[in-house]
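Participant: test case, fold it:
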Amino acid sequence: MPDVITTPVTADLLRGALDVEHTERGVLPHRLPARARAQNNDPQLAMAESQPSGVRLAFRSRATVVELETLPTKRAYVGAPPRPHGVYELVVDGRPAGSGSVRNGNVITVDMTAGTADQRSGEPGTVRFDGLSSDVKDVEIWLPHNETTELIALRTDAPVEPAREHGRRVWLHHGSSISHGSDAAGPTTIWPAFAARLGGVELVNLGLAGSALLDPFTARALRDAPADVISLKLGINVVNHDVMRLRAFGPAVHGFLDTVREGHPDVPLLVVSPILCPMHEETPGPCFPDFSEMSEGRLRFRTLGDPAERATGKLTLQVIREELSRIVTQRSAEDPNLHYLDGRELYGEQDTAELPLPDELHPDAATHRRMGERFAERVFGSAGVFGAHRAVGDRQG
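Facilitator: Purely as a prediction, here's the structure:
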């Protein structure tokens, strides 16, 4: 690349991260702040929040060539075929303009039957985009949603400057692996990113795989993050981890909402219940992975619960939806900016015949697109609770 300009990756070039950790090589974006990470002792959540779902570099430049050097951390599973490399997607002036991967990096090898994980250190690699227009343009590089990514260097053939503020509202979203992007095709087509693009908003995605468990430190992170509109997609992880009974769930939801409202008392706030998941509709958790088809690259989930356990307060998705609806109805009498959406409006009974959940738990790439389209229409549309004419938009936090 002639006349190479190396620009340090700094926080002002990043969108969608709540914290940036400085490393020996560069920076590591985080989706939970340092204080929340210090209160967490779950390796699953530590991995999930460090995977930059929804995080992107955003800058303006005349560059015709853009290179990003990174050190990704990839995952491999004993007995399973290799996983696809994480995808970096280029967006120029709001339009898709290319994609690529970094094949190098650290590798964590997980033995799910033994419950062990071994890490092997690797070398950095570079993703390159060329043939771009020499006009001044807005450039975004969306980082892999499912691969922890240390950012080392941004190299271009023209100077860069941080992206301008376009005045778009900030949408702060929290959810499970479905919101994180499990089985999506790439970082711009996870359903929240797809909905954000259609809705014309800036996404901050706190979809945390396996970790939407009403943790108080997550509520405080949401409380303290700037936002114009907020959505909380709750329930599936509480069921499939079997972490609480109905007696604890209701007060935990109230407490979570109370904390968020401390920082955002008037922001439009939408509580979204789980999408349809047949194995958990009437049957409680816990659920566990079924390894019997791992050698063919297929992982499925099975529930170990018994429908009769509902009588003792164990949670199913039907119970979760009823309780979330009840809580929102109760609170909205004093909180007119609090709303509820049944997740089955995004993916419901009729969808399962056409687009069944491949592993019984997570939607595939086509379903992510469908969910994003429906969320944008129902929530960001003219009649939606996040429609521009209804938003308070004070960016509290």
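Participant: drop to CA atoms for contacts and neighbour counts, all remaining ones
Facilitator: Fine.
Participant: elements contacting the one helix or strand Leu151 maps to?
Facilitator: Element membership of Leu151, judged by DSSP states H and E, is strand 148-156. If you count contacts as 3 or more C-alpha pairs under 8 Å, 6 or more residues apart in numbering; DSSP states H and E, strand 148-156 packs onto strand 5-7, strand 27-30, helix 43-50, strand 66-77.
Participant: and Ser273, which of the ones you listed is closest to it?
Facilitator: Nearest to Ser273, of all the helices and strands packed on strand 148-156, is helix 43-50, at 20.9 Å by C-alpha to C-alpha.
Participant: sorry, back to before: other residues contacting the following helix or strand past the strand holding Leu151?
Facilitator: Going down the chain from strand 148-156, the next helix or strand is strand 160-162, by DSSP H and E. Residues from elsewhere that reach strand 160-162 (C-alpha atoms under 8 Å, 6 or more residues apart in numbering): Thr7, Asp12, Leu13, Ala58, Phe59, Arg60, Ser61, Arg62, Ala63.
Participant: go again with 10 Å.
Facilitator: By C-alpha atoms under 10 Å, 6 or more residues apart in numbering, the residues outside strand 160-162 that reach it are 5-7, 10-14, 57-63, 136, 138-139, 154.
Participant: just stretch 299-311 next, same as before
Facilitator: Contacts to stretch 299-311, defined as C-alpha under 10 Å, 6+ apart, come from residues 80, 239-242, 245-246, 279-294, 314-316, 319, 357-362.
Participant: let's go with 7 Å and repeat that
Facilitator: 279, 282-291, 293, 359-361 (C-alpha atoms under 7 Å, 6 or more residues apart in numbering).
Participant: before we move on, what about stretch 279-295?
Facilitator: 79-81, 239-242, 299-307, 314-318.
Participant: out of the residues you listed, which sit inside helices?
Facilitator: Val239, Asn240, Leu317, Gln318 (DSSP state H).
Participant: structure for this one too, so we can compare:
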Amino acid sequence: MHTEADRTPVTTPLTDDLVRGALELEHTGRGVLPHRLPGWARAQNTDGQLAMAEAQPAGVRLVFRTRATAVALETLPTKRVYVGAPPRPDGLYDLVVDGRLVDQATASGGDTLTIDMTAGTFETVPGPPGTVRFAELPAGVKDVEIWLPHNEATRLVALRTDEPVAPVPKSGRRTWLHHGSSISHGSDAASPSTTWPALAASLGGAELVNLGLGGGALLDPFTARTLRDTPAGLISVKVGINLVNADLMRLRAFTPAVHGFLDTIREGHPTTPLLVITPVLCPIHEDTPGPSAPDFSTVGEGRLQFKAAGDPAERAAGKLTLNVVREELTRIVRQRSADDPHLHLLDGRELYGEADVAELPLPDQLHPDAATHRRMGERFAALAFGPEGPFGTGA
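Facilitator: Below is the predicted model of the structure:
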């Protein structure tokens, strides 16, 4: 339940000890901006899509202990508008109390980012901050998490409560560092705490750091070095779909790039369980190369879809498809695991495969819906965090 009554006189500085899941907090003149790539990595990036994705706080949440029953978070979101596409819903903020999702809210105001996918242009119009309010929280001391919108860049302006707050000491839970594409980022999930990695982390009892980057799982060396340098007890990388739908490289470049990516991670995590996940099923790109292109034919129905614009005949020249990627990732992991017993492989089709397509088709041909995110999260928890899984206690 939300209220406009001002019952939140205590203002708490937004510091690192209250924020989980971000690798860096940038203090700006308009609030604190969580980043999921460090500044040195951002300085090496020239891709506007990746810059937008890493500033969207997937998996980032405020975590504090308090007796407060009213909480207000003033934020400055960045709303996205795609030219020619249906309007996007505002990003959701999930309120989790003692591990249970109890409320959700949106923030008004904010900047507006207009994106023309056909022309490849971006334009930002500044706007005012808004306030997310949660009231009637349970009485007594409790641990509160506010999960920030996974798909909407969010500057944190002020945290106000009706009682003081304190940081929550880090538990003994293992940190799970995950890297992947927009599916891992959370595209089309219902809310930030219900993306498939967030659900899997909750079920697996892990502390999530989500480096799922929409459109940005491209084997960039600065991403590998970020994974190398980030403390973690468990690591997974989900590779493939972005390389295909961006039509970024051919098989000759893909193989050494994967080896180099894994080599770099191992420099910082030589014995950490490392799980390579092949792509989930995506019918348009199983045997057809990229690039992916927007299909505006369904916009009149309120839907934007994507199509594969490549030619299947180009596979002979080394163009990547999802089946090509799966086959080569399997070969690479089998080769490397002979000397690396902590390296593991998961076929992404075990998370979403042929049997799921008829029941839960990809609405835009690329991204799973909310029900599929839940299914994938539950399956990953069972396969990876189960007793015999690579992240399980019996592994």
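Participant: could I get the TM-score for this pair?
Facilitator: Here the TM-score for the pair of chains, by TM-score structural alignment, normalised by the length of the second structure, is 0.97; 390 aligned residues with a C-alpha RMSD of 1.0 Å.
Participant: what's the PyMOL line that selects buried ones from the contacts of strand 160-162 of the first structure?
Facilitator: Paste this into PyMOL to select the buried members of the contacts of strand 160-162 of the first structure, with burial taken from 16 or more other C-alpha atoms under 10 Å:
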select buried, resi 5+6+11+13+14+57+58+59+60+61+62+63+138+139+154
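Participant: contacts only, for the equivalent of Glu349 of the first structure over in the second structure.
Facilitator: Aligned counterpart of Glu349 of the first structure in the second structure: Glu354 (TM-score structural alignment). Contacts for Glu354 of the second structure were tallied using C-alpha under 7 Å, 6+ apart; they are Leu281.
Participant: one more: Glu21 of the first structure?
Facilitator: By C-alpha under 7 Å, 6+ apart, the contact set of Glu21 of the first structure is Val27, Leu28, Pro29.
Participant: now the residues you listed: which count as buried?
Facilitator: When the contacts of Glu21 of the first structure are checked for burial by 16+ other C-alpha under 10 Å, the buried set is Val27, Leu28, Pro29.
Participant: what ranges does the stretch 51-200 of the second structure have for its helices?
Facilitator: Assigned by DSSP state H, counting those that start in this stretch, the stretch 51-200 of the second structure shows helices spanning 182-185, 196-204.
Participant: which bit of the first structure covers the first one?
Facilitator: Right, the one you point to is helix 182-185 of the second structure. Under TM-score structural alignment, the match for helix 182-185 of the second structure is residues 177-180.
Participant: what about Gln330 of the first structure, how many neighbours?
Facilitator: Gln330 of the first structure has 11 neighbours, counted by other C-alpha atoms under 10 Å.
Participant: wait, I meant Arg36 of the second structure
Facilitator: 27.
Participant: what's it aligned with over in the first structure?
Facilitator: Checking TM-score structural alignment: Arg36 of the second structure goes with Arg31.
Participant: what distance do you get for its match to Arg15 of the first structure?
Facilitator: Noted for Arg31 of the first structure: a distance of 11 Å to Arg15 of the first structure, by C-alpha to C-alpha, to the nearest Å.
Participant: remind me, longest helix of the first structure?
Facilitator: The first structure, longest helix under DSSP H: helix 246-263.
Participant: what range in the second structure does that helix sit on?
Facilitator: Helix 246-263 of the first structure maps onto residues 251-268 of the second structure, going by TM-score structural alignment.
Participant: okay, buried residues for the matching stretch please.
Facilitator: Leu251, Phe254, Ala257, Val258, Gly260, Phe261, Leu262, Asp263, Thr264, Ile265, Arg266, Gly268.
Participant: could those be laid out in CSV, adding distance to Thr114 of the second structure?
Facilitator: Converted to CSV, these look like this (distance: C-alpha to C-alpha, whole Å):
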residue, distance to Thr114 of the second structure
Leu251, 35
Phe254, 33
Ala257, 33
Val258, 34
Gly260, 36
Phe261, 33
Leu262, 36
Asp263, 38
Thr264, 36
Ile265, 36
Arg266, 39
Gly268, 39
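Participant: please identify the buried residues of stretch 174-184 of the first structure?
Facilitator: For stretch 174-184 of the first structure, by 16+ other C-alpha under 10 Å, it's His174, Gly175, Ser176, Ser177, Ile178, Ser179, His180, Gly181, Ser182, Asp183, Ala184.
Participant: surely the first one is in contact with Asn205?
Facilitator: Yes. Counting by C-alpha atoms under 7 Å, His174 of the first structure touches Asn205, with 6.3 Å between them.
Participant: shared neighbours of those two, anything?
Facilitator: With C-alpha under 7 Å, 6+ apart, His174 of the first structure and Asn205 have no common neighbours.
Participant: before we move on, the earlier item: so which of the helices of the stretch 51-200 of the second structure is nearest Glu54 of the second structure?
Facilitator: Using C-alpha to C-alpha, these put helix 182-185 closest to Glu54 of the second structure, at 9.4 Å.
Participant: name the helices or strands packed onto that closest one?
Facilitator: Applying 3 or more C-alpha pairs under 7 Å, 6 or more residues apart in numbering; DSSP states H and E, we find helix 182-185 of the second structure packed against strand 207-212.
Participant: quick check: the helix or strand that comes right after the strand it packs on aligns to which part of the first structure?
Facilitator: Going down the chain from strand 207-212 of the second structure, the next helix or strand is helix 221-229, by DSSP H and E. Counting by TM-score structural alignment, helix 221-229 of the second structure falls onto residues 216-224 of the first structure.
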